[in-house]
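In: sequence first, predicted model second:
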Amino acid sequence: MAKRVLITGAAGFLGSHLCDRFLAEGYEVIGMDNLLTGNIKNIEHLFPLKEFTFYNHDVTKFVHVPGEIDYILHFASPASPIDYLKMPIQTLKVSSLGTHNLLGLAKAKGARVLVASTSEVYGDPLVHPQQEEYWGNVNPIGPRGVYDEAKRFMESMTMAYHNFHGVQTRIIRIFNTYGPRMRLDDGRALPTFMSQALRGEDVTVYGDGSQTRSFCYVDDLVDGIYRLLMSDYTQPVNIGNPAEITLKQFAEEVVALCGSESKIVYEPLPQDDPKQRQPDITKAKSILGWEPKVDRAEGLKRTLEYFKKHI
């Protein structure tokens, strides 16, 4: 009998790719999403499959799923600045109340649970590259605090259930990720640059563009998530591509790839925006045997094909 996995945030960018991966691995998948930021079109290709079930549900409310569950992946949360700044209370609730509900479900079902944390737990880092032992530099009352502290609380709650109740838990810290099914209007660098370039609009870079990011293609990320879930490692693990680039250089790459004549324009840097972001993936390499395979040039080409169809 196929093992069953519950994936929250299933209609989102990452959640929908995780549904695809687990179905391809032979699992029965239960997708859950309240569609606050998710898009049902991301998973509509799965509805004809008898191995896939969808619940339109808010995980901050009590979560009930009949039958056995082997694994839970908690990926429900607004994840882009434009979303969590617009929905600060929901962002805090999904990583606190939602995490509590899903850890309780994991305890009741005897399931292993993996929670999606983020590189934002490191805040505007004073250590570079960021390794898992770094505690971060976060402004808890700044505008980004609703997301950063929500994820830090999620990690604390998860470890409490692991240590106190013996729940099998895994924590992934996700660095910047991109690929098909990103929302064009979600405010993150790649969809913003690509949609502006394809429309021939000015490409907006915040600050002077010297701040860095490290972009990981979604297929690589999903593989890292799968490997961590199946591992015996219970401490947080960074998953991301350590190929670091400034946002100015990244904008120039995207404009060139799109064959656009867009100009790059500069806007003021938002408060507490991280100046550097690069994962130390030593643990992922040594414990999971994982490292990214898709280089940025190839990943951007695949993503451009998706964006061209949706502009």
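Out: Sure thing, it's come through.
In: could you use CA atoms for every contact and neighbour count after this?
Out: Will do.
In: secondary structure element for the residue nearest to Leu97 when sequence neighbours are not counted?
Out: In this structure, Leu97 finds its nearest non-sequential neighbour in Thr60, 5.1 Å apart by C-alpha to C-alpha, 6 or more residues apart in numbering. Using DSSP states H and E, Thr60 sits in no helix or strand.
In: correct me, but Thr60 touches Leu102?
Out: No: look at Thr60 against Leu102 with C-alpha atoms under 8 Å: they stay out of range, at 9.1 Å.
In: below is structure B, check it against A:
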Amino acid sequence: MKVLVTGGAGFLGSHLCERLLNLGHDVLCVDNYFTGSKRNVAHLLSNSGFELMRHDVTFPLYVEVDQIFNLACPASPVHYQHDPVQTTKTSVHGAINMLGLAKRVGARILQASTSEVYGDPEVHPQPESYWGKVNPIGFRSCYDEGKRCAETLFFDYYRQHNLDIKVVRIFNTYGPGMHPNDGRVVSNFIVQALTGQPITIYGDGAQTRSFCYRDDLIEVMLRMMDTENGFTGPINIGNPNEFTMLELANLVIELTNSKSKLQFDPLPADDPKQRQPDISLAKDKLSWEPTTQLRDGLTKTISYFDGLISSGQYKPQ
């Protein structure tokens, strides 16, 4: 098939492109390189089935494809808060443009939504039936509400135009290929530990996250796209094993043999206290659950970041 991946030069998008090529598909990778990088897909350029296009999804795109994976949007707070208006436009206008394309060519389209649609949840763990607790005017709202609106658009196109949609809600994901300056907790802790800086913990470190390794996440996204029974989602994809920030920091220090000390800073506004997916639906509908343990995934990710730092590719900000 001919498959379009928006945000295809990003952390997850580049690995998705690689998997799709390995499955024998032709892949059109679209990215405006705000957070993505040509370096992430440079090894794919020699593949005759791969095409790279610089494009911003807030503008219409006219191509012929069979499937669309819509991953375009900065996903870390430091990046999506840099230009919050553009972040909202990417989620909302980008969804409208990609849905319009899917409608025109009759393509199946998958939306990479997020656990942030649940906000600071009052239900734990979070099932897909939970509507969330989101601040609509906060610093994180450009991303949270943008993704919520994108889901609305997907289901309105499904109901109004009978479009073939799939919606996945991605929980915290990590692995080789992450942006070293994306401000996410895994990349922050690893870079700080490898460079001997204090490891920054916000609040008391008791807040929790659930970390899913990159390869596990790409696998379930592919399974979701290939479902033929009319199942639309939304469906949670992520690792249900929950860790506190203190536990993660101490594990990173152990795996890197770092001398870094812990530094406690004030908690950012609207930072969720808990985040853990209920993946019962993914187990039932897709026969999927993650297989990579946090220690194993972190070891591979640390090796990747160590290579960036030792080769001089990492530039502190």
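Out: Structure received. Note that the structure is a prediction, hence the values are computed from the model and not measured.
In: returning to what we had before: for Thr60 and Leu102 of structure 1, indicate the residue with more neighbours.
Out: Neighbour comparison, Thr60 of structure 1 and Leu102: the larger count goes to Leu102, with 25 against 19 (by other C-alpha atoms under 10 Å).
In: my guess is the more buried one contacts Val63. True?
Out: Yes: in this structure Leu102 of structure 1 lies within contact range of Val63 using C-alpha under 8 Å: 7.1 Å.
In: neighbouring contacts of stretch 48-58 of structure 2?
Out: Applying C-alpha atoms under 8 Å, 6 or more residues apart in numbering, the external contacts of stretch 48-58 of structure 2 come out as 6, 21, 25-33, 44-45, 72, 89-90, 93-94, 97-98.
In: the residues you listed in helices, which ones?
Out: Mapping the contacts of stretch 48-58 of structure 2 onto helices (DSSP state H) picks out Leu21, Lys89, Thr90, His93, Gly94, Asn97, Met98.
In: counterpart of Arg144 of structure 1 in structure 2?
Out: Matched to structure 2 by TM-score structural alignment, Arg144 of structure 1 sits across from Arg140.
In: tell me, how many residues neighbour that match?
Out: 22.
In: that one against Asp83, yeah?
Out: No: Arg140 of structure 2 is beyond contact range of Asp83, at 11.4 Å (criterion: C-alpha under 8 Å).
In: just give me the match in structure 1 for Asn241 of structure 2.
Out: Using TM-score structural alignment to pair residues, one finds that Asn241 of structure 2 aligns to Ala243 in structure 1.
In: okay, helices next: where are they in structure 2?
Out: Going by DSSP H, structure 2 shows helices at 11-22, 38-41, 77-80, 84-105, 141-161, 185-194, 214-225, 245-256, 280-286, 294-310.
In: may I see the ones you listed organised as JSON lines, with distance to Thr232 of structure 2 added?
Out: What follows is these, written out as JSON lines (distance: least, C-alpha to C-alpha, whole Å):
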{"stretch": "helix 11-22", "distance to Thr232 of structure 2": "20"}
{"stretch": "helix 38-41", "distance to Thr232 of structure 2": "29"}
{"stretch": "helix 77-80", "distance to Thr232 of structure 2": "27"}
{"stretch": "helix 84-105", "distance to Thr232 of structure 2": "14"}
{"stretch": "helix 141-161", "distance to Thr232 of structure 2": "9"}
{"stretch": "helix 185-194", "distance to Thr232 of structure 2": "31"}
{"stretch": "helix 214-225", "distance to Thr232 of structure 2": "9"}
{"stretch": "helix 245-256", "distance to Thr232 of structure 2": "33"}
{"stretch": "helix 280-286", "distance to Thr232 of structure 2": "11"}
{"stretch": "helix 294-310", "distance to Thr232 of structure 2": "29"}
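In: which ones are touching the match of Asn241 of structure 2?
Out: Residues in contact with Ala243 of structure 1 (C-alpha under 8 Å, 6+ apart) are Ser214, Phe215, Gln278.
In: ok, Arg140 of structure 2 next?
Out: Here Arg140 of structure 2 is in contact with Pro77, Gln81, Asp270 (criterion: C-alpha under 8 Å, 6+ apart).
In: mind checking what the second one lines up with in structure 1?
Out: Aligned counterpart of Gln81 of structure 2 in structure 1: Leu85 (TM-score structural alignment).
In: ditto for Asp271 of structure 2
Out: So, by TM-score structural alignment, Asp271 of structure 2 is matched to Asp273.
In: how many other residues sit next to the closest residue to its match other than its chain neighbours?
Out: In space, Asp273 of structure 1 comes closest to Asp124 once its chain neighbours are excluded; the distance is 6.7 Å by C-alpha to C-alpha, 6+ apart. The number of residues packed near Asp124 of structure 1 is 18, by other C-alpha under 10 Å.
In: so what corresponds to Asp124 of structure 1 in structure 2?
Out: Under the alignment (TM-score structural alignment), Asp124 of structure 1 pairs with Asp120 in structure 2.
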